[in-house]
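> Have a look at this fold, sequence not included:
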C-alpha cells in the first residue's frame, strides 16, 4: 500500500478532492526525498518547502510529522520486501540473492532515514517490515547455500551485517568515496560470500 493510501485510510469517509490528493502526493514525494537526504530528523517546514506548499497545507493533509514519516518508511520498506519476494521467485538462487542485495544496499546507501530505521533507532513501529525482511533474507541465503552457490559457513545474520556495511560514509581516513562506492563494496562482499562456481 502506498504512503498516500496509508494516510487516506487513517481518515475513512469521503475521498479527498483531486487538488487535496495532489498536495498529499507532493508531501509524500518531498518526505521521501528529505528522509533520503536528511534522515528522520527532517522538519515539517523543510518537507512543506520541498513540496511547494505552506505549513498550513502540510497540517491539513497529514495528522502529524511522525505519522507522515512512519508511512513513508513503511512504503520504502515494503518495496524492499517486494524486491526480496521477486528474488525468491528467481529460479537461480544466487542471482536472486544478488538482485536483492543490490536493491537493498542501494536503498540503504541512498537514504539516511531508511538506514537509521533499519539500524533500529526505535522511534518508529516497523517491526512487521523488519521481521518480513529477516524472513526473506534468511530464505534467500538458505536457497543459495542449498545449491552450493554461497559459502556454508556464513549465517543469514552475518549476511545482514555485511550487506549493511556496504553502504559507507562518504569519507574514511581522508579518502573520498566514489558516487557508486556502495556498489563497489557490494561486489567485493558478494565475491567473498560466493563459492566460486
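Looks like it arrived, so ask away. Predicted model only: the values in this text are computed from it and were never measured.

> CA atoms for contacts and neighbours, from now on please.
Noted.

> Show me what the helix or strand harbouring residue 77 is packed up against.
Element membership for residue 77, per DSSP states H and E: helix 65-89. When contacts are defined as 3 or more C-alpha pairs under 8 Å, 6 or more residues apart in numbering; DSSP states H and E, helix 65-89 packs onto helix 3-9, helix 18-38, helix 93-110, helix 112-118, helix 127-146.

> what comes into contact with it?
Helix 65-89 is contacted by residues 1-3, 6-7, 28, 31-32, 40, 43-44, 62, 93, 95-97, 99-100, 103-104, 113-114, 117, 124-126, 129, 132-133, 136-137, 139-140 when judged by C-alpha atoms under 8 Å, 6 or more residues apart in numbering.

> Below is structure B, check it against A:
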C-alpha cells in the first residue's frame, strides 16, 4: 500500500521535482498546523486571515506559499482523511474483528467530536474535491462491518451503510432540553450504538449521564 502524501508535500509539489527551500517548507508546515487547528475549531469556512494569524505569518506570505485557501484546506482534509483510513487499515489487521471495528469506531467518532471541520467534510461540505478519499473510507468501513458479521460478532441485519450513519450520530451537540452533556457524552452514545450492533452482552457505559 502506498503511503499517502502529507498536506505539506501536496502543497509543495509544483510538478518540477525541485526541492523547496528550507524556509518555504517551514512556512508551509506552520500554515498546515494552523489550518488544522482552525478547521477543527471553526470549520471549513475559516478565513485566510485567521489561518495566517495562527501561523504567525502575513497574508502575503500565505499566498506566496499556497495557491489559495481552498488548496490549503483540501490538502489538510486529505491528510486527516488519510489518518482515518490508516485507523481503519490497522483495525482490519486486528485478530478480533469486533475489537478492530470497535477501536476504529472510537478513533473515528473522536475525530468527528473534536473537529468541526472534519464533521463538515465527512458530511459532504467540501464538494467533489474529497470524493475519492470518502469513497475509499466507505470501502474500509464496509470491510470492517462485513468482517465482524462474518465472525458472528455483529448483527447481520445492520448493513455497513447504517453503521456509517450510526457512527456520525454518536457525536452530538453539548446541549439538549436544557441539559449539558458531560465530557464523555459521545463515548456513552457510541457505547450504546456498539451494543446495539453487537451480538453479545452489552458493555458498561463510560462516564456519567448528562447533567
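That came in fine, so what should we check first? Just so we're clear, the structure is a prediction, and the values are computed from it rather than from any experiment.

> circling back to that earlier point, tabulate the helices and strands packed on helix 65-89 of the first structure (TSV), appending distance to residue 161 of the first structure.
Below are these laid out as TSV (distance: least, C-alpha to C-alpha, whole Å):
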stretch	distance to residue 161 of the first structure
helix 3-9	28
helix 18-38	21
helix 93-110	11
helix 112-118	11
helix 127-146	11
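
> what residue of the first structure matches up with residue 23 of the second structure?
Residue 23 of the second structure maps onto residue 19 in the first structure, with residues paired by TM-score structural alignment.

> now do residue 177 of the second structure
In the first structure, residue 177 of the second structure lands on residue 173 (TM-score structural alignment).

> so how far is residue 102 of the first structure from that match?
Going from residue 173 of the first structure to residue 102 of the first structure by C-alpha to C-alpha, to the nearest Å gives 26 Å.

> ditto for residue 46 of the first structure
Note on residue 46 of the first structure: its distance to residue 102 of the first structure, by C-alpha to C-alpha, is 30 Å.

> May I see the helices and strands packed on helix 65-89 of the first structure organised as JSON lines, with distance to residue 182 of the first structure and mean neighbour count added?
JSON lines is the format used below for those (distance: least, C-alpha to C-alpha, whole Å; neighbours: other C-alpha atoms under 10 Å):
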{"stretch": "helix 3-9", "distance to residue 182 of the first structure": "27", "mean neighbour count": "17"}
{"stretch": "helix 18-38", "distance to residue 182 of the first structure": "15", "mean neighbour count": "19"}
{"stretch": "helix 93-110", "distance to residue 182 of the first structure": "6", "mean neighbour count": "20"}
{"stretch": "helix 112-118", "distance to residue 182 of the first structure": "13", "mean neighbour count": "20"}
{"stretch": "helix 127-146", "distance to residue 182 of the first structure": "19", "mean neighbour count": "18"}
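
> among those helices, which is nearest residue 185 of the first structure?
helix 93-110 (9.6 Å; C-alpha to C-alpha).

> corresponding residues in the second structure for the closest one?
With TM-score structural alignment as the criterion, helix 93-110 of the first structure aligns to 97-114.

> contact partners of the matching stretch?
By C-alpha under 8 Å, 6+ apart, stretch 97-114 of the second structure touches 40, 84, 87-88, 90-94, 118-119, 144-145, 147-148, 151, 153-154, 167-168, 170-172, 186-187, 190, 194.

> with the first structure superposed, average distance for it?
Mean deviation of stretch 97-114 of the second structure relative to the first structure after superposition (mean C-alpha distance after the TM-score superposition for the first structure): 0.6 Å.

> What about residue 64 of the first structure, how many residues nearby?
13 (other C-alpha atoms under 10 Å).

> aligned partner of it in the second structure?
In the second structure, residue 64 of the first structure lands on residue 68 (TM-score structural alignment).

> Kindly report the same for residue 34 of the first structure.
Using TM-score structural alignment, residue 34 of the first structure pairs with residue 38 in the second structure.

> Was I right to think its match contacts residue 46?
Yes. Contact criterion C-alpha atoms under 8 Å: residue 38 of the second structure and residue 46 qualify, at 6.6 Å.

> Tell me the spacing between residue 67 of the first structure and residue 147 of the first structure.
From residue 67 of the first structure to residue 147 of the first structure the distance is 43 Å (C-alpha to C-alpha).

> Comparing these two, which residue is more hemmed in?
Comparing residue 67 of the first structure with residue 147 by other C-alpha under 10 Å, the one with more neighbours is residue 67, at 14 against 11.

> quick one: the more buried one and residue 91 of the first structure, what's the gap?
For residue 67 of the first structure relative to residue 91 of the first structure (C-alpha to C-alpha), the value is 39 Å.

> Residue 56 of the first structure now?
Relative to residue 91 of the first structure, and taking C-alpha to C-alpha, residue 56 of the first structure is found at 51 Å.

> What of residue 185 of the first structure?
Distance, residue 185 of the first structure to residue 91 of the first structure, by C-alpha to C-alpha: 26 Å.
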